[in-house]
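**Q** Okay, here's the prediction I keep looking at, along with the sequence it came from:
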Amino acid sequence: MIKEVIVVEGRDDTVAIKRAVDADTIETGGSAINAATLRKIALAQERRGVIIFTDPDHAGERIRKIVANKVPGCKHAFIPEKDATRKGDIGVENASPDAIRHALAHVHSTYERAPELIDMSDLVQAGLLVHPQASERRMKLGNVLGIGYCNGKQLHKRLMTFQISREEFAAAVEQLEHEGW
């Protein structure tokens, strides 16, 4: 059983999580997350810890930000869009049990004051900003590092928040190059 409570968007996500692992969930009911749900999440964080595991889309990112801002110290699990898409629908509920277990095995913790490990010039040099394929490269890099897809500014923030080392970053960029990106 997973010790932490997993925050998901809805009932179908809970079903998918329970197919993959033995865990308890809290459902946000979508992006209209209310104060009562946030209080439940805060209590779960205080007692057991919380893993935020939302869909790899705009609404999922919005929920992730709301919960992380209101309930500090949550862990984060990310699933690549390709692993969460079925018939054009994107969501955790579409992911295979193996993809869910992989995402939960690679959760990231946030840190209040992360040192500046990677700066914006590193992102430019790696072709993650100001590059014709920057968006695609960020998506691939986010999948390799397990931190999800985001724009350039958010990528830098996630690299800092999850304290991705220069070595991890360089290895992920090298993997992109090796794969032809």
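**A** That came through, no problem. Residues are numbered from 1 along each chain as shown.
**Q** alpha carbons only for contacts and neighbour counts from here, please
**A** Noted.
**Q** center of the protein, which residue is that?
**A** Phe78 (3.1 Å; Cα atoms, centre = their mean).
**Q** Tell me which stretches of this structure form strands.
**A** In the chain, the strands defined using DSSP state E lie at 5-8, 25-27, 50-52, 75-76, 85-86, 89-90, 108-109.
**Q** Just name the most buried of those strands.
**A** Among these, strand 50-52 has the highest mean neighbour count (mean count of other Cα atoms under 10 Å), at a mean of 27.
**Q** Give me the distance from that strand to the chain's centre.
**A** The chain centroid and the centroid of strand 50-52 are separated by 10 Å under Cα atoms, centre = their mean, to the nearest Å.
**Q** which strands and helices sit next to it?
**A** strand 5-8, strand 75-76 (3 or more Cα pairs under 8 Å, 6 or more residues apart in numbering; DSSP states H and E).
**Q** As a check, name the ranges of all helices in this protein.
**A** According to DSSP state H, the chain carries its helices in the segments 11-20, 35-47, 58-70, 97-105, 120-125, 134-145, 152-161, 166-178.
**Q** And here is the other one:
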Amino acid sequence: MEKVIVVEGRSDKTRIAPLIAEPVTILCTNGTVSASRLEELLLPYEDLDIIILVDADKSGEQLRKLVKREFPEARHFYINRSYKEVAATPIRILLDVLISANVQVNKLVTEG
């Protein structure tokens, strides 16, 4: 099944995109979104495997709550709170998170 990964910002997208070794759509919410904006963003992908990977902060938690309500079938993956942001999470940790989400990763990627 085709996958869609939802992140908050462009820096998150540029951080995880090179790690992924399969065709995946990465969507940026660009911060906190309303229910209608979220629906607009995710509705075209509702039949796909939706993976949520957002920051471990207040706006990330708000986004998760909204997604759980509007798209209960979406799968949520978490980074450790100590890293706060997806963009600040070490590559090896992100690789582990992506692997746990059943996303094929580039094994050759190293901390840059």
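**A** Right, received. Where do you want to start? All of these numbers come straight from a predicted model, not from anything done at the bench.
**Q** Tell me how many other residues crowd the counterpart of Ile93 of structure 2 in structure 1.
**A** Using TM-score structural alignment, the partner of Ile93 of structure 2 in structure 1 is Ala99. Using other Cα atoms under 10 Å, the number of residues around Ala99 of structure 1 comes to 18.
**Q** you'd agree Ala99 of structure 1 is up against Phe78?
**A** No - using Cα atoms under 8 Å as the test, Ala99 of structure 1 is too far from Phe78 to be in contact (10.0 Å).
**Q** about what we covered before: could the helices and strands packed on strand 50-52 of structure 1 be laid out in a markdown table, adding distance to Arg48 of structure 1?
**A** Formatted as a markdown table, these follow (distance: least, Cα to Cα, whole Å):
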| stretch | distance to Arg48 of structure 1 |
| --- | --- |
| strand 5-8 | 7 |
| strand 75-76 | 12 |
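**Q** Ile63 of structure 1 is nearest to which of the ones you listed?
**A** strand 5-8 (9.2 Å; Cα to Cα).
**Q** Against which helices or strands is that closest one packed?
**A** Using 3+ Cα pairs under 8 Å, 6+ apart: strand 5-8 of structure 1 touches strand 25-27, helix 35-47, strand 50-52.
**Q** Of all the helices and strands packed on strand 50-52 of structure 1, which one comes closest to Gly152 of structure 1?
**A** strand 75-76 (18.9 Å).
**Q** Residues contacting the closest one, please?
**A** 49-53, 107-110 (Cα atoms under 8 Å, 6 or more residues apart in numbering).
**Q** That strand: average distance to aligned residues in structure 2?
**A** Compared with structure 2 after the fit, strand 75-76 of structure 1 shows a mean deviation of 0.8 Å (mean Cα distance after the TM-score superposition for structure 1).
**Q** and for that strand, what span of structure 2 is it aligned with?
**A** So strand 75-76 of structure 1 is aligned with residues 75-76, judged by TM-score structural alignment.
**Q** Likewise for stretch 152-171 of structure 1?
**A** On structure 2, no counterpart of stretch 152-171 of structure 1 exists by TM-score structural alignment.
**Q** any idea which of the helices of structure 1 is most buried?
**A** helix 134-145 (a mean of 20).
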